[in-house]
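Asker: sharing a model that was predicted from the sequence below.
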Amino acid sequence: MSQCCNPGQAADNVPVRSHQRICPNDGTKGKPVELITLKSLLIGAALEKLDPQSTYTFCPSSNCSVVYFSNTGQTFTTVELKVPVFQKDSNEQIPSCYCFDWSRQRIREEIEQTGTSTAVASITAHIKAKRCGCEVNNPQGVCCLANVQQTVQQIQRSLSSSSGTSAS
């Protein structure tokens, strides 16, 4: 397994052979992704078309069905993955953390019940224990912690604004 969750390891540290990282479908700047991520997450029919000599990039745009694109123009869309993509699907059950099953719903329920979320601390503890497998579980191919932190903050803001609204 790679060092996906080591401190200082960012998506930009994934080796990339020179190519534009702009999604051919919507123009969003993408992040490089390792081949092992595609091999792990593409459905069989899509995997059969994978060019292992190409360099692939993840498109994070929520408005684009392309998940991966290559330096040769090949694309893979959401329907060609085994899992839904957090950035492209706002469904509450979609994982924010693919390794440890933290979904928006689980985070929301915990905050509603306890007033706080243990998601970030729990995932961080698993990372320190070298249990994460982001490169094979997360369509981004890198650590999900930033997604989880963002999700926690969004839910906390949403709940505090709705409780402020109901108090008026």
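Answerer: Structure received.

Asker: all contacts plus neighbour counts: C-alpha atoms, from now on.
Answerer: Noted.

Asker: leaving out the residues flanking it, which one is nearest to the residue minimising distance to the centre of the chain?
Answerer: In the chain, the C-alpha closest to the average C-alpha coordinate belongs to Gln140, at a distance of 4.4 Å (C-alpha atoms, centre = their mean). The shortest distance from Gln140 to any residue other than its chain neighbours is 6.2 Å, reached at Phe58 (C-alpha to C-alpha, 6 or more residues apart in numbering).

Asker: what is the neighbour count of that neighbour?
Answerer: By other C-alpha atoms under 10 Å, 27 other residues sit near Phe58.

Asker: please compare the first structure with the one that follows:
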Amino acid sequence: MDCCTSSNHEGVAKKECPSCGTRGKNVQLITLKSLLKASALETIEPDNSYVFCSNSACSTVYFSGNHSQSFAEDDLKVPVYQKNPSMGVPVCYCFNWTRERLSQAIETDQQPTDQIKAHVRAGRCGCEVNNPQGACCLGNVNAFVRALEKG
């Protein structure tokens, strides 16, 4: 099973972000272990559950299920697509499809989503360790490409 199969999605959590009230999505501990900087990683509580906040207006990226901890983008090794509007931020973390690269591909009639899907089918994705949301990026990629195509 790969990270982009529907049965591997953690889904919506019952917990709301303590900073903004947005209902978050559960993430596996391996996501935090892979993406947190050492100073933040040293503080995680492995027995806690963690949740991803996708609200672009909120500074919190992860919070613990019991609300005892939260982590911001500065605590991560990578920028967070949902939190950072820069063109250099990845939309697809596994294959480095940034907003800029996707925009250039669409302008030249390339099909980046087809390329990404081929990699996924070949078992090459690792969204649970590369993508801060801890889940498949294809939904983000498809939405971004659709927005570009609409102009």
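Answerer: Arrived safely, thanks for sending. What you are looking at is a predicted structure, and each value in this text was computed from that prediction instead of being measured.

Asker: sorry, back to before: is the residue nearest to the centre of structure 1 in contact with Tyr56, as I believe?
Answerer: No - in this structure Gln140 of structure 1 lies outside contact range of Tyr56 using C-alpha atoms under 8 Å: 11.0 Å.

Asker: so what sits against both of the two?
Answerer: Common neighbours of Gln140 of structure 1 and Tyr56 (criterion: C-alpha atoms under 8 Å, 6 or more residues apart in numbering): Val33.

Asker: about what we covered before: now the residue nearest to Gln140 of structure 1: how far from Arg108 of structure 1?
Answerer: The spacing between Phe58 of structure 1 and Arg108 of structure 1, counted by C-alpha to C-alpha, to the nearest Å, is 27 Å.

Asker: swap in Asp51 of structure 1?
Answerer: Going from Asp51 of structure 1 to Arg108 of structure 1 by C-alpha to C-alpha gives 40 Å.

Asker: which parts of structure 1 are helices?
Answerer: Ranges of helices in structure 1, per DSSP state H, are 35-41, 44-47, 104-114, 119-128, 134-137, 145-166.

Asker: how about those, which one is nearest Ala10 of structure 1?
Answerer: helix 145-166 (10.7 Å; C-alpha to C-alpha).

Asker: the closest one: which residues count as buried?
Answerer: Buried residues in helix 145-166 of structure 1, counted by 16 or more other C-alpha atoms under 10 Å: Leu145, Asn147, Val148, Thr151, Val152, Ile155, Gln156, Leu159.

Asker: do the same with stretch 89-97 of structure 1
Answerer: Neighbour counts using 16+ other C-alpha under 10 Å place Ile94, Pro95, Ser96, Cys97 of stretch 89-97 of structure 1 among the buried residues.

Asker: leaving out chain neighbours, which residue sits closest to the last one?
Answerer: On the basis of C-alpha to C-alpha, 6+ apart, the spatially nearest residue to Cys97 of structure 1 that is not a chain neighbour turns out to be Cys144, at 5.6 Å.
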